[in-house]
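Peer 1: Fold the stuff below for me.
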Amino acid sequence: MQRQCTGRDTASARSKSSPAVHALKKDGNTFVYHINGGGRVLASVRKEARRFMVTLEVNTKELEIDSATPLHLHWGLSRSDSEDWVLLDAKSAPPNTTLSGGETEAMRTPILESRPGVRRIEIALDARKAPVELHFVLYQPPTEKVPEKWFRSTKESNFSVPVGLGRGSPDPLGATWQSNGSVNFALYSRNAEGVILCLFKPGAVEPSTELDLSPGLHRTGDVWHAQLESVEGYDRYGYRVRGAVGWATGNRFHSRPVLLDPYAHFIAPHVPGQEDLPSPALALGLLQPEEPFDWEGDYPPLVPMEELIAYKLHVGGFTRDASSGVADAARGTFLGVVEKVQHLVDMGVNAVILQPIAAFDETLGSFFPISFFAPASIYGPGGSGVAASRSLKLLVKELHRAGIEVLLDVVYSHTAEGNDEDPKTVSLRGIDNATYYLVDEFGQFKIPEFGVGNAFNCNHPTVQRMIVDSIRRWVEEFHVDGFCFANAGALVTGPHGQQLSRPLLVEALAFDPVLADIKLIADLRSPITGVHQPVDFPHWSRWAEWNSRYRDDVRRFIRGEGGQLSSFATRLVGSGDIFDDRRGPGFSFNHVTSPYGYTLADVVSYTGYPNDFRCQNEFGWNAGVEGQVADPGVTDARQRQMRTYLVALFLSQGVPVLTMGDEYGHTKNGNLDVEDRNSVFHWGQMEGPLGSQLKELIARLVAFREEHPELLQRREYLLPHELVWHGYWPAHPEWDNPSSAFLAASLHQYVPVEEPEPDSEYEPEPELEAPERAPFSVPGVSLEAPSGAGEDLPEAVDPLAGLEPVGHGDLYIAFNAHGDQVTLGLPAPPRGAVWHRLADTSMPVQSYFVGEGEALHAPPPGAPDVVHPHGSYDLAPFSALLLEAKFPKGADGVRRPSYEMQTNKAAPFAVSLSGF
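Peer 2: The predicted structure follows:
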């Protein structure tokens, strides 16, 4: 039976518990209550050894009481407004305490006068009973002349003194362990009317202790807070939150569910049965402080953006398969990835992008978060949140030791809590829905365009602070080096769904001093639908972008689609149409595959269904047969295209990004779901013919890229004299030919030749009129290849006049996306140099980058019927070619141009630059 403190309105008073605390001393353990009718109560709580001492002093000078009649404390102890009283036995109660019977059963103790007008009582409580609330009213028994009297607070409620439950602090949010072992709890909820802190004992399905936080004592502004002397005996916690139920306000309060603290650092292990109760707890915080971790002097690699080679992986899928050879306890966890760090090193990767690792709804997948602060327990050995945290730190430390940065995919656009049609109240929905989610003027959820049920209110000041706090936690606690924000359009969305020109969140992240060296990448494509959001993303020269246009344009060209020369060329040289805004090519994260879409093997194996919107936007081509086949002719064409994709990726300006499984030809059988069950790394295939070849090709391309940083790892765009476009004929790209699917470019490393003395007979070469740097969009000039011999070409201006070669020789890169072989004319290499073939994707990988490459000598002077005076090359269908101009070695074994070579004239150049 529910015990009540008085026989009148105590129950209702306690349900709206609001003690009139008008003053609070600095120590946080002394409270002043004003009595309805005059006077006041001074309450103090102190701890002595194993007990709490509660002292109450009642000033009765203003009270209308009979001084000859005893004044009683009518009291009891409780832990929430829904639990029974905690009554003391005779040995534990103060002297002369009696038990009032009937429905008003409570303890009644006389309060003795300590000095005129002041009555005092001291109560000793076993510390093991804490935390509790001491509820009381003042009672004077009736006499022959005066009826009984009850004295309550000025709010007509019971007085309530927290014992072992301090007032606490509103900052920081979450559960914070103090040096003395106490724990501070703080929860933001602007619209809540009441908050109950729920504590669970090990194995308990329902809360073992519930502490009703008093608004007058435990609320500062919009933050509810309390401090416990100890949480010994409890292992989990959560909150019940009460408030107005009317949905038109945008709130979704319900007093029954126990909600996850948004700032919880660990998610507690699930206790079966807790989700089936009338008061379900779908997720709870773990009462566990951060454990010390020996970072052993860990320091971030700080790889310059333009030097990054990134690899995107799914922590669970990377080692979940038995073929990984990882011990069962570590498979699919952070520790499993630790065992495979050498695989990343062998490929030359210097950055990994981990798909979302914050706690998520495991039925929906990693892109549906339930927490922004806690690592997913599933990635820790034994499913432990604490183990997940510890092993993530170990993984970061080991990757840093190998010179590899750690970037995280993060999702702040939505959560797993759904909407009103399909609700799943875990945390924020029940805490303060109108603050954390976008709702319309009718209080209904705004459904975003990226295929989920709710939209996070990212630019609300409180939500913005929470996001920045979570990013800081990943950096400070886990040493993370950067973040890729999925559905980044949500970061620039205002509270009414409008696009903001200066969003609070994006600016805060860009200028946060703690995040000054952290890489920030905006991904405007939805991992759920695969659709790119057309958002003008502000960057403050800090934000990079996940370049979805690179993926689309490169796929469309390489599959042989006409009219793509200009777009393809723009992507090869750094997507200046996107990043020519005080950034540069190093801010472009280039990729031809991603977890949400076709894999490298699938993009050459599936065209998809004509009416399937997602398949249409994957721009795949199946080489004539849909799906996996064993036909050698088909498989050869597909593997050739896969190699061509990789060559394009690594020879483009910007950051190349591989997706887990690209290195062996992983297939999801055309499935486009980001959480497809086939997204498991099959380590056995790494040893197969295709796997060993692709991994070797990637490693060689990475090494080649690093050997040519001045051309392939640039902070700035290529200058006009460093880039020449070619078609079948040197310097004659077919920009206006819609059927052309061939493009080549030569990259030059030259510096101006020092001008001669004024008295010499030097005659300057004609100056090339060109912009200050290379174009990012290709001119629309018609330059079809002539049908005659090379001497029929129009008069050309030499773009390399007055320049001398330095460092490595020129590079020539060609892509034939036609279904037929083409014959291309080679441009002139620097004088004294010879073109060497380094790679041809129609040939076996073992022939790539072998030694100095194979020399391609031009026809001898005067040879009859020479169409291409500097040599030609037959390039197979769907293939790419890479050449390097190499000079003879000197006596010291070093290749360098001689003095005579410095007046070299390069290939004819007839492209008008007026359109650049």
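
Peer 1: switch to C-alpha atoms for all contacts and neighbour counts from now on
Peer 2: Noted.

Peer 1: Verify the stated contact: residue 478 with residue 396.
Peer 2: Yes. Using CA atoms under 8 Å, residue 478 is in contact with residue 396, at 7.3 Å.

Peer 1: With neighbour numbers in mind, choose between those two.
Peer 2: residue 396 (24 against 20; other CA atoms under 10 Å).

Peer 1: how about this one, so we can line them up?
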Amino acid sequence: MASPTIDRLLPGQPYPLGATSDGLGVNFAVFSAHATRMELCVFDARGRHEMRRYDLPECTDEVWHGYLPDAQPGLVYGYRAHGPHDPDNGHRFNPHKLLLDPYARQLTGAPRWHDALFGYRMGHSRADLSLDRRDSAPYMPKAIVLDDAFNWGGARRPQTPWERTVIYEMHLRGASMQREDLRPPLRGTATALADPRFIDHLGKLGVTAVELLPVHAFLQDSFLVDRGLRNYWGYSTLCFFSPEPAYLGDGGPNSLKQAIRRLHGAGIEVILDVVYNHTCEGSELGPTLSWRGLDNASYYRLIPGEERYYINDTGCGNTVNLSHPRVLQMVLDSLRYWTEAYQVDGFRFDLGVTLGREGTGFDPGSGFFDAILQDPVLATRKLISEPWDIGPGGYQLGNHPPRFAEWNDQFRDGVRRFWRGDEGMRGALASNLSGSRELFDKRHRRPWASVNFVTAHDGFTLADVVSYTERHNEANGEEGRDGHSENYSANWGEEGETEDAGILAQRARVQRAMLATILLSDGTPMLLAGDEFGNSQSGNNNAYCQDNPISWLDWQVAASPAGQALTRFVAQAVSLRRAHASLRTARYTDVAEALTPGLSRLAWFDAQARFMDQAAWENPQDRALQLRRVAEHDDDPTQLDVTLLLVNGGAEPVDFQLPEPRLAWQVCLDSGEPERRDAPGVSVTVGPHALMMLCAQADRASPHAPPVPSPKKTDARKSATHA
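Peer 2: Predicted coordinates:
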């Protein structure tokens, strides 16, 4: 597109921020409280040659703005900001550095690493206090003015209720890079995400939402490039409004919208993993790409009295300053943009505790949480927090405000340790199965607030949890020191790959048991992509830099007999969760409430069908447990849905006596013998390292069934003694 040839910009408007086309021209608006001058730089269509510079003629309420007549979508641009170069006081203006618009909606590509990207002279004795005068434009990506028009076809978002949600965490690129049934140019792109065969796989599993690792444009960090590695996960955001160019192929941003539309058409929601806690610019020794050059002292949290340095609650070199209203506005505008322009259904907030920090520390009533919860658009989406960071008081599981769900790492660790055979884990498992009530049953929160997972992108895959005792991260180039050192894993006899049939059978049993635990617990289940067929990362538990087959899903494993069998098992467990109301409690209730005589909402028993008492809970050796749950049937309130979960975490089979009253039980799931479907009598045997679910129905004889005495303690494990 030819560049406009006018000499100066018209005043334009300070809102909306970013570059906005009205058909007759483009309005540009960018925030900087401390700049003294702002230049708009216009480039040729390929972003290689700077054709014109224009001063933004107006600054209103610290927003610089101007209007370029006759400009159209497709225009390529960047900014140069003038102002004080005073790092000791937090100001790092350098007009020699081309800056990305924080609101850019499409980028020309990625940065090319060169010393000119840094605002200071590399190797200078004064380090970041020096000033580098080289032009960074040749090495910088540029913003592209975008026309957001897209035909959504009138399709409505699925809007699956939280209690029926099953999340599938996946990497957009890694899911398809080893798909041999796709042409190579399509692999790793949003087009592959929209492929009907992949969507059919999700449908057969029964998942209701995909949670995509970051799709915001991100930086390939120089320290990884120097080691011949790549930023695979994408937790190094370069722009909060633009999708990662490498994921779009030739289709541009519309290819991602097409994928979301097709997923919605299949009834599958799309949740984005978003990183607003830090940016890719890192510490004071990082590059100057956008926010640092536009207004470092506003966009980032700086150490009081030592404003040269950054508060680093994230471990990534900097912390975004959400206490500043314009910075908070940027994050809220970004979230609204993705919900409206891309029809996204929810967000998972990386290091969510950082976002909720005020001057005094983490605050569930922080400006960030309050702004989202009062927003008529964002408050309707699914909101998930990673409830920790590395700052003071950084572990805040269970302390987020209502409407937010949280990743429950205590579920992860408790389930891994129980099925590994650790002593004294029966109580922790019971808490996990019943929705982690002690963490989330407050402020009228619901069980779905607990996002239950055993594996996620960060850590071992499920196949590796049962195959490796130690991490094997040598490929990361950090001498195996990176990644979690304690994974609560076991190799069951041999480290890594093996041909021992007994070990393989044991690993398969434990995988099925853990998957069933996720899907049969109260809360929101989350599966890691590939766990449904046994995908491995060869023992790497920190594959953030492995953009290669270590991280990519191996669809040959999925096609193997073992992979297909495990996938069928997962689909069966998801189907049971969908079919049985007692497996997806919508709210915390009085677990001792009798819905009909003899059947309370929840009751715990030992293997001999005795109610669990305090001594039983404190027995560290016993690994057998029964959980009976009762709920009103979804379709007929006169009928009760009853399930009985029999858990055997030991190494030997256990004979379970079934509790009173006697019901017409059927075996609905057996992780030890997946094909088992018999009707038990008064007892049933559960194999080692396995769980079994029995299903039955009961008449709700009277809506005024005799009350059951309430327990003295609210812990769901102990309430069963009164059932």
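
Peer 1: Centroid-nearest residue for the first structure?
Peer 2: residue 410 (1.7 Å; CA atoms, centre = their mean).

Peer 1: What does that one correspond to in the second structure?
Peer 2: Using TM-score structural alignment as the criterion, residue 410 of the first structure maps onto residue 274 of the second structure.

Peer 1: Isn't its match up against residue 216?
Peer 2: Yes. The criterion here is CA under 8 Å, and residue 274 of the second structure meets it with residue 216 at 7.5 Å.

Peer 1: May I ask which helix or strand encompasses the residue nearest to the centre of the first structure?
Peer 2: Counting by DSSP states H and E, the element that carries residue 410 of the first structure is strand 405-411.

Peer 1: what range in the second structure does the next helix or strand after that strand sit on?
Peer 2: Following strand 405-411 of the first structure in sequence order, the next helix or strand is helix 428-436 (DSSP H and E). Under the alignment (TM-score structural alignment), helix 428-436 of the first structure falls on residues 291-299 in the second structure.

Peer 1: mean deviation (superposed) between the matching stretch and the first structure, please.
Peer 2: By mean CA distance after the TM-score superposition for the first structure, the fitted stretch 291-299 of the second structure averages 0.9 Å away from its aligned residues in the first structure.

Peer 1: which residues are in contact with that stretch?
Peer 2: 31-35, 80-81, 90-94, 97, 99, 102, 281, 320-322, 324, 327 (CA atoms under 8 Å, 6 or more residues apart in numbering).

Peer 1: Now, of those residues, which are buried?
Peer 2: Among the contacts of stretch 291-299 of the second structure, those scoring as buried are 31-35, 80-81, 90-94, 97, 99, 102, 281, 320-322, 327 (criterion: 16 or more other CA atoms under 10 Å).

Peer 1: taking those one by one, which sit in helices?
Peer 2: Applying DSSP state H to these, the entries found in helices are residue 327.

Peer 1: Which ones among the buried ones among the contacts of stretch 291-299 of the second structure lie within strands?
Peer 2: 31, 80, 81, 91, 92 (DSSP state E).

Peer 1: Report the separation between the aligned partner of residue 5 of the second structure in the first structure and residue 121 of the first structure.
Peer 2: Aligned counterpart of residue 5 of the second structure in the first structure: residue 130 (TM-score structural alignment). Separation of residue 130 of the first structure from residue 121 of the first structure (CA to CA, to the nearest Å) stands at 20 Å.

Peer 1: So between these two, which is more surrounded?
Peer 2: residue 130 (22 against 19).

Peer 1: Give me the distance between the more buried one and residue 182 of the first structure.
Peer 2: 13 Å.

Peer 1: ok, now residue 298 of the first structure?
Peer 2: In terms of CA to CA, residue 298 of the first structure sits 31 Å off from residue 182 of the first structure.
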